[in-house]
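Asks: below: sequence and its predicted model.
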Amino acid sequence: MNAPTHQGQRTAHLDTAGTGRMPAAVQSVLADCTARDDRFGPHALEEELGAVLHTGIHERLGALLGVPAGRTALAVGAADAFHAYVSRLDLGPRDRIWTTPHEGVARLTTLHALRERTRCRLEVVPLRADGDLDLEWMLEHIDEDVALVSVVHVSAVCGTVNPVEAVGRLLAPHRALYAVDASHAVGQLPVDAARIGCDLLTADGWRFLRGPQGIGFAYAGPRSAEAFPEPPAPAAVAALYTALGHHAAAMSLPHPQLLPRLRSTVARAPGIDLLAAGRVQAGIVGFRHGEVPAALVRRALARRGIVVRKSVAQEHPLHPAGREAPTALVASVHYDNTAEDIDHLGPALREALHEIVREERKFAAVSAVRVLAAAGAAPVGRPPVRQDPYRRPEPFRRGHLTLHTTS
């Protein structure tokens, strides 16, 4: 399952939530179709893949989502599909949109644009103290002014599983259209759009489904406005078709539950705090160090054959994790991971933190000596400037944009 690195190490890929590793069969289909597209052109490839493009892919998507194949659509990504359907809604100043703190910036951009165009109101459903969505708040505040409710099934920040079926039952008697982002749910959890009761469900194909980049899909129920998202490349469709078949076969096999092992391993590292994830979590662990920047930790882990992802606050600007730290790390596990991957993470994380702290202290000491040598002794009555051990010289520093939203 693990591929050697260029240094001869074996890589533990703990970033399926960011980009899943395509199975060999999917890679082969993508490479072959891309080569034929390049040699003979897209029209010839479309003719050859006709059955897959027009019926096969939709049949597999319908089976994955528990919906009729004719209600599925392809797009270049989940965010693009969401925009294609939601941006067409006919709302007005009295209408209200509900989103949640788990919403990603791409979908928020669509919602803000809709608000600017229609002058509707955008409201954020609060979280309870335990990190779960406040369903009691929703029940208390729902009325016929609520036109759209957008909920993330599994949070990309920390793996929180939101009660999408309970939300569907709560909204069923009301006017509101219900949209679910299942990008981090499909491929690791059963996703049944009919049981959820949503009007729109969107997802990416390159995360836990382990398909290629540049393809997503949607289920659009009878109440959804007609829309035509930008279609993905035929080669990507053929590769996702293969990935869906691989996923269906793989999920019929037993797989160990690795998430508790991952959480425990990360939590034992010195100075590490787990991001709060609610009562139910799936596949994803968010964490940070109180002093060491996430980018340094990610690079140090990569040198040790561990692939994790750095997240920044503006990716999910409403999530409380962004108030704790502007950057964090995200590790995720899937059925292609093993217990050995996680066992490799534990010592690698401890070694990485030790190395960073040692090097940064050395850097700070050298910098302090240089400052004193250049400036001479500190003036009488003025204490020496304290050097921040995690501050890089200006050419090497990176700032982070924080996106502020208002309802």
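Replies: Received it, and whenever you're ready, just let me know what you need. As the structure is a prediction and not an experimental result, all values here were calculated from the model. Numbers count the residues shown, from 1 in each chain.
Asks: CA atoms for contacts and neighbours, from now on please.
Replies: Fine.
Asks: what ranges do the helices span in the protein?
Replies: 24-40, 42-48, 50-51, 57-65, 78-86, 105-118, 135-141, 164-171, 193-196, 234-250, 259-267, 294-303, 321-324, 339-375 (DSSP state H).
Asks: how far off centre is the last one?
Replies: Right, helix 339-375. Chain-centre distance of helix 339-375: 29 Å, with CA atoms, centre = their mean, to the nearest Å.
Asks: next one: the fifth one
Replies: Helix 78-86 sits 16 Å away from the centroid of its parent chain (CA atoms, centre = their mean).
Asks: ok, Glu315 to Pro42 distance?
Replies: Between Glu315 and Pro42 the distance is 34 Å, computed by CA to CA, to the nearest Å.
Asks: so which residue is dead centre in the chain?
Replies: The residue lying closest to the centre of the chain (CA atoms, centre = their mean) is Ala156, at 3.7 Å.
Asks: what separates it from Asp32, distance-wise?
Replies: For Ala156, the distance to Asp32 - CA to CA - is 32 Å.
Asks: and Glu315 and Pro42? which has more neighbours close in?
Replies: When Glu315 and Pro42 are compared for neighbours, Glu315 comes out ahead with 21 against 17, by other CA atoms under 10 Å.
Asks: take the one below as the second:
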Amino acid sequence: MPPLHLNHAGASVMSAAALAALHDHLALESRLGPMAAAEQAAPALQQLRVDAARLLNAKVGEVAILGSGSAAFGAAWSAFVHAAPLRAGDRILVGRQEWGGNLASYRLAAARAGASVEVLPCRDDGSVDVTASAALIDARVRWISLTWLPANGGLINDAAALGRLARAAGVPYFIDAGQAVGQLPVDVQALGCDVLKSAGRKHLRGPRGTALLYVRQDFVDRLEPPWVDVQSAPWAGGLRADARRLETAEQPVALHLALQVAVAEALARGLESIAARVQALARLARERLADLPKVRLHDLGAGPRSGLVSFTVDGEAPTATRARLAAQDIHVGANGVPYTPLDMQARGLEAIVRASFSCLNDEADVERLAAALRT
């Protein structure tokens, strides 16, 4: 049997066209030199920005291309606190499923300033409780952060409702959309966020070493990078007036060309169609795994769930389950506490196995996973 990839939430697989774009440009660089090759690639690189803006329902100048989801978040967060440092008593509000890297950054910054990081209340299904969250907001709240689709299960938080709350309160609102972009429609206008980021390697099916960062145009001036170069601060003009003030001049052109193909392919397929397919497969997987006596599902959320299906097998460590499946050429993920520390600890979980689905998968893939777990 061919390998079965069920770790699209970790990193998906590039299409043949995206891989060809990457290879072709590297070959061109070897013939012309990187600078001349980049000049030839300029139209495609601009098309990437146009397509990425369309993907997010943003303006072209509101999108920056960075090297990873962590780098995108770090660029925006460091620029925010550099422009207006945290003070003693300031508060940062985060969702319970906050990505571990974001959470670590918040805690370090808060500890230096004497500020605090506080967790937004949850409903019984684990999702953010926007109504209860409203009572937490006061003049000391400097930043609200939400991981839209958490890494450790199928929950889809109501990011738009929290965005309406943040906008009404005038508090900057950040969305970690690492598992959302490429899996379901993303509309930054409807979400009401000031900043949103996503790696390109996940459901978008771009290469590793790429990420999209959205910064609302009216919010750009509140971000001052702690360091700049000729891209982010041209000599004659000071800081750029758009999201690219968070970029650098040196860019991996071949990776960006592959990302351009991936974004264009997602738009051509249609995000609504992709979301429907992914959610249908994940729903079938949950049904099949729930029938297995030794398998325990660990998903949250009462409404539609994402394509991330989390579970454990009785008497078997998640890393051992992953290895056993890999020996059968079925490739899944296994996440520990550092990925989503607040949520994992709240639920008493040390680790989970995660099967994540893509529009590349089909019903036979679900049955193959269930059969492998059954034995």
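Replies: Received the coordinates, thanks. Here the structure is a predicted model, which is why all the values come from computation and not from measurement.
Asks: tm score of chain vs chain?
Replies: TM-score of the superposed chains, computed with TM-score structural alignment, normalised by the length of the second structure, equals 0.86; 342 aligned residues with a CA RMSD of 1.8 Å.
Asks: now Val357 of the first structure. Nearest residue, chain neighbours left out?
Replies: Val292 (7.6 Å; CA to CA, 6 or more residues apart in numbering).
Asks: hmm, back to that, dump the helices of the first structure into CSV; add distance to Gln213 of the first structure as well.
Replies: Output for the helices of the first structure, formatted as CSV (distance: least, CA to CA, whole Å):
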stretch, distance to Gln213 of the first structure
helix 24-40, 10
helix 42-48, 18
helix 50-51, 21
helix 57-65, 16
helix 78-86, 11
helix 105-118, 16
helix 135-141, 35
helix 164-171, 26
helix 193-196, 23
helix 234-250, 8
helix 259-267, 25
helix 294-303, 22
helix 321-324, 27
helix 339-375, 24
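Asks: quick one, which of those helices is packed in tightest?
Replies: helix 78-86 (a mean of 23; mean count of other CA atoms under 10 Å).
Asks: equivalent range in the second structure for that helix?
Replies: Using TM-score structural alignment, the residues of the second structure aligned to helix 78-86 of the first structure are 69-77.
Asks: other residues contacting the matching stretch?
Replies: For stretch 69-77 of the second structure, the surrounding residues in contact (CA atoms under 8 Å, 6 or more residues apart in numbering) are 66, 101-102, 178, 195, 197-200, 210-213, 223, 225, 246.
Asks: now the buried members of those.
Replies: 66, 101-102, 178, 195, 197-200, 210-213, 223, 225, 246 (16 or more other CA atoms under 10 Å).
Asks: these in strands, which ones?
Replies: Leu66, Val195, Lys197, Ser198, Ala199, Ala211, Leu212, Leu213 (DSSP state E).
Asks: which non-adjacent residue is nearest the first one?
Replies: For Leu66 of the second structure, ignoring the flanking residues on the chain, the nearest one in space by CA to CA, 6+ apart is Ala211 at 5.0 Å.
Asks: so what does the one you found match up with in the first structure?
Replies: So, by TM-score structural alignment, Ala211 of the second structure is matched to Gly216.
Asks: wait, that match touches Thr72, no?
Replies: No - contact criterion CA atoms under 8 Å: Gly216 of the first structure and Thr72 do not qualify, at 10.7 Å.
Asks: tell me the contacts of the residue nearest to the centre of the first structure?
Replies: If a contact means CA under 8 Å, 6+ apart, then Ala156 of the first structure has Ala17, His102, His184, Ile284 as its contacts.
Asks: quick one on the thing from earlier: give me the aligned partner of the residue nearest to Val357 of the first structure over in the second structure.
Replies: By TM-score structural alignment, Val292 of the first structure lines up with Glu316.
Asks: from Gly197 of the first structure, how far off is the counterpart of Ala135 of the second structure in the first structure?
Replies: Mapped onto the first structure by TM-score structural alignment, Ala135 of the second structure lines up with Glu140. Distance check for Glu140 of the first structure against Gly197 of the first structure: by CA to CA, it reads 20 Å.
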